[in-house]
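K.L.:
coords please:
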Amino acid sequence: MNRRMTVLAGAAAAVGSMLIFVGPAQAGTCGDVVNANVPGGQASWSHTCYSDGTMRISGWVKDTRSDGKCAAVKAEYQSGTQQSGRACPEGNRKDFSFYGAGQNVPVYLFTS
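P.N.:
Predicted coordinates:
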C-alpha cells in the first residue's frame, strides 16, 4: 500500500511540475489589459476589438529565469492559434501582435 501511494504521489508531483509553467487562459474581452506571470516568464498584453468581429492582442513577453527555457504567449483565435516569438535567455523581451476573428480569445503565457 505504501509503495502504491509513493508512486501516485510521485506521478502527481511530476504532472504538477509540468503544469506550473503554463499560465491560466486569460480570455480577454475588448479593452482588457492583462499582466501575467508564471515561473520563468512575465508578460503584458491588451485587447482591441473592431466592429467587424476581430480582435488585436498586442504586448510583450519576457524570460525571467536562467533555466534554459524560453517564455512565450499564444492566443487561440477561432481560425487557429497564433504564438509570439520565444523570449530567451533570461532578460530577453519580445514584442508581439496577433490579429484574428473573435471577441473573446483565450491567451496563455507559458515557458518551454
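
K.L.:
alpha carbons only for contacts and neighbour counts from here, please
P.N.:
Noted.

K.L.:
Determine the set of other helices and strands touching the helix or strand where residue 81 lies.
P.N.:
When elements are assigned from DSSP states H and E, residue 81 belongs to strand 80-83. The helices and strands touching strand 80-83, judged by 3 or more CA pairs under 8 Å, 6 or more residues apart in numbering; DSSP states H and E, are strand 71-77.

K.L.:
Next one: residue 107 from residue 38, what distance?
P.N.:
To residue 38, residue 107 is 13 Å away according to CA to CA, to the nearest Å.

K.L.:
For this structure, which segments count as helices?
P.N.:
Secondary structure of the chain (DSSP state H): helices at 2-19.

K.L.:
Now show me the structure for the sequence below, then we'll compare the two:
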Amino acid sequence: METRDLDYLLAVDEHGGIGKAAEALGMSQPALTKAIQRVEAQTGLALFQRTAHGVAPTQAGSLFLARARRIALEYEDALKEMRALRSGEQGVLSLGYSPTVPRRSFWAHVASC
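P.N.:
Sure, this is the predicted structure:
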C-alpha cells in the first residue's frame, strides 16, 4: 500500500462516491475503483459498500479510515518537519555555559539572540 492509496480512500469517503472522488483527484473512475479493490484485497475486507447513491464505509472501512486520517496527518507533519530542517528553520541547537557565568545573564543573552 502506498500513501496515495490512503488519499484515494479518504477522498472517496469525503465525496461519498467513487465518480466524484475520481473527478476531484483528477483520475479515471476505473483507476480509482482498481485502487480501492487493491486495498480491500490487502485488508481482506470490504471497506465501502456500494449503493445506488454512492458509497458508504463499512464498519471495517470506518475503522480503517480513522487510522488512514491519522497516518495522513502524521505523514504531512513529517514532510513539514523535513522541509523546515532542509530550509534551516528547524534544527537542534546545543548550548553550554560556564558555571562562572551567572545563570540570569546567560538566559538574558540567549533571549536576545
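
K.L.:
Superposing both, give me the TM-score.
P.N.:
The TM-score (TM-score structural alignment, normalised by the length of structure 1) is 0.26; 40 aligned residues with a CA RMSD of 3.2 Å.

K.L.:
just to revisit the earlier point, specify which residue of residue 107 and residue 38 of structure 1 has the higher count of neighbours.
P.N.:
Taking neighbours as other CA atoms under 10 Å, residue 107 of structure 1 and residue 38 compare with residue 107 leading, 22 against 18.

K.L.:
Give me the distance between that one and residue 99 of structure 1.
P.N.:
12 Å.

K.L.:
Kindly report the same for residue 43 of structure 1.
P.N.:
With the distance defined as CA to CA, residue 43 of structure 1 ends up 18 Å from residue 99 of structure 1.

K.L.:
Give the residue from the two that has the larger number of neighbours.
P.N.:
Neighbours were counted for residue 43 of structure 1 and for residue 99 using other CA under 10 Å; residue 43 has more, 23 against 16.

K.L.:
the strands in structure 2, which residues?
P.N.:
Counting by DSSP state E, structure 2 has strands at residues 48-51, 54-57.

K.L.:
by contact count, what packs against the last one?
P.N.:
Strand 54-57 of structure 2 makes packing contacts with helix 3-15, strand 48-51 when contacts are defined by 3+ CA pairs under 8 Å, 6+ apart.

K.L.:
go with 6 Å
P.N.:
Using 3 or more CA pairs under 6 Å, 6 or more residues apart in numbering; DSSP states H and E, the elements in contact with strand 54-57 of structure 2 are strand 48-51.

K.L.:
Next one: residue 13 of structure 2 from residue 34 of structure 2, what distance?
P.N.:
With CA to CA as the criterion, residue 13 of structure 2 and residue 34 of structure 2 are 16 Å apart.
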